[in-house]
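K.L.:
sequence and predicted structure are below.
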Amino acid sequence: MPEKEKIRLVSRAEAIADIYSEVVPEPATTMLVIKHSMYKVSAGTGERLSDSDDWDKIEIPDTPEARRADFCLTIYGNSMEPVYYDGDIVLVKQQNAVERGQIGIFVIEGCGYIKKFGGDRLISLNDQYDDIMFADYDPDDIRCSGLVIGRV
């Protein structure tokens, strides 16, 4: 095929592709409404977290993780970097315990944390933060609120 003919065919194909990209809309992202805590959870040294029903509802993309989540929380702080960052919204499956090594939402003396469960401690992923030792707190004031299953 002559070079001139190739150039003409490529130009024509590009023009058709441009028309299609303008005419064919992107598929709409399906959204899901989920309850979102008005309180933030700390990825640091603790953030007050109430047991009251201070929730709003937000729309998030409909994903398999989002459908499994019972609620979501916003992270405040940097102790879970490089996996979770300040301002991230995490999806949480409500449950009373997580397995060792899993990331969960914990409440200690009224403060909420997102941390890795270490059996007798909570572990930050950012090595600038010390572990939170359960022995330093009243065991009746420590509880797990759920398993982090994803991020919005």
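P.N.:
Done, it's in.

K.L.:
going by C-alpha atoms from here, please, whenever you check contacts or count neighbours.
P.N.:
Fine.

K.L.:
Y20 versus the residue nearest to S50 when sequence neighbours are not counted, what's the distance?
P.N.:
Distances taken as Cα to Cα, 6 or more residues apart in numbering put G110 closest to S50, at 6.7 Å, once the chain neighbours are dropped. As for G110, its distance to Y20 is 56 Å (criterion: Cα to Cα, to the nearest Å).

K.L.:
this is the other structure I want to compare:
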Amino acid sequence: EPVSAGTGNYLEDSVKETYDVGHLAPEQTDFGVRISGDSMEPLYHTGDVAWIQKKDSLANGEIGIFYLNGNTYIKELHDEPDGVYLISLNQKYHPIQILESDSFKIFGKVIGKCKGAEIPGFH
């Protein structure tokens, strides 16, 4: 299931599809997610696959996969004096502030990407 680069999409715990990606994924890759939406352009585009290393914490400014209130996002994490934010690279999207009351989890760090079309049999 794609993760949203915009409004959010839920990433389930189960594996949806398995592909032989060979050299396309960095060695430390735990899983890949298909990108949907334009909020992380110009770096990530709809149809790209982001390679994820499972981690439960990220450094300030790192791009990761995040669960927030039932949806899953690819965003840049910003820890600011006034709070923690998920930031889009595309300036037309507003930062999302993480509140104490939110259900929030870090799935992992984005460590690479490829075009979905580069993966044999991927659609």
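P.N.:
Thanks, I have the structure now. Only a predicted model underlies this, so the values are computations on that prediction, with no experimental measurement involved.

K.L.:
now for the aligned partner of the residue nearest to S50 of structure 1 in structure 2, how many residues are close by?
P.N.:
In structure 2, G110 of structure 1 lines up with G70, judged by TM-score structural alignment. Neighbours of G70 of structure 2 under the rule other Cα atoms under 10 Å: 13.

K.L.:
just checking, G70 of structure 2 touches E12?
P.N.:
No - with contact defined as Cα atoms under 8 Å, G70 of structure 2 does not count as touching E12 (10.0 Å).

K.L.:
tell me the residues of structure 2 aligned with the biggest strand by length in structure 1.
P.N.:
Identified as the longest strand of structure 1 according to DSSP state E is strand 142-151. Aligning strand 142-151 of structure 1 against structure 2 (TM-score structural alignment) gives residues 104-113.

K.L.:
the matching stretch: average distance to aligned residues in structure 1?
P.N.:
Following the fit onto structure 1, the mean deviation recorded for stretch 104-113 of structure 2 is 0.2 Å by mean Cα distance after the TM-score superposition for structure 1.

K.L.:
I'd like the distance from that stretch to the chain centre, please.
P.N.:
6 Å (Cα atoms, centre = their mean, to the nearest Å).

K.L.:
likewise stretch 87-102 of structure 2?
P.N.:
That offset, for stretch 87-102 of structure 2, works out to 13 Å (Cα atoms, centre = their mean).

K.L.:
again with stretch 40-59 of structure 2
P.N.:
Relative to where its chain is centred, stretch 40-59 of structure 2 has its mean C-alpha point 4 Å off (Cα atoms, centre = their mean).
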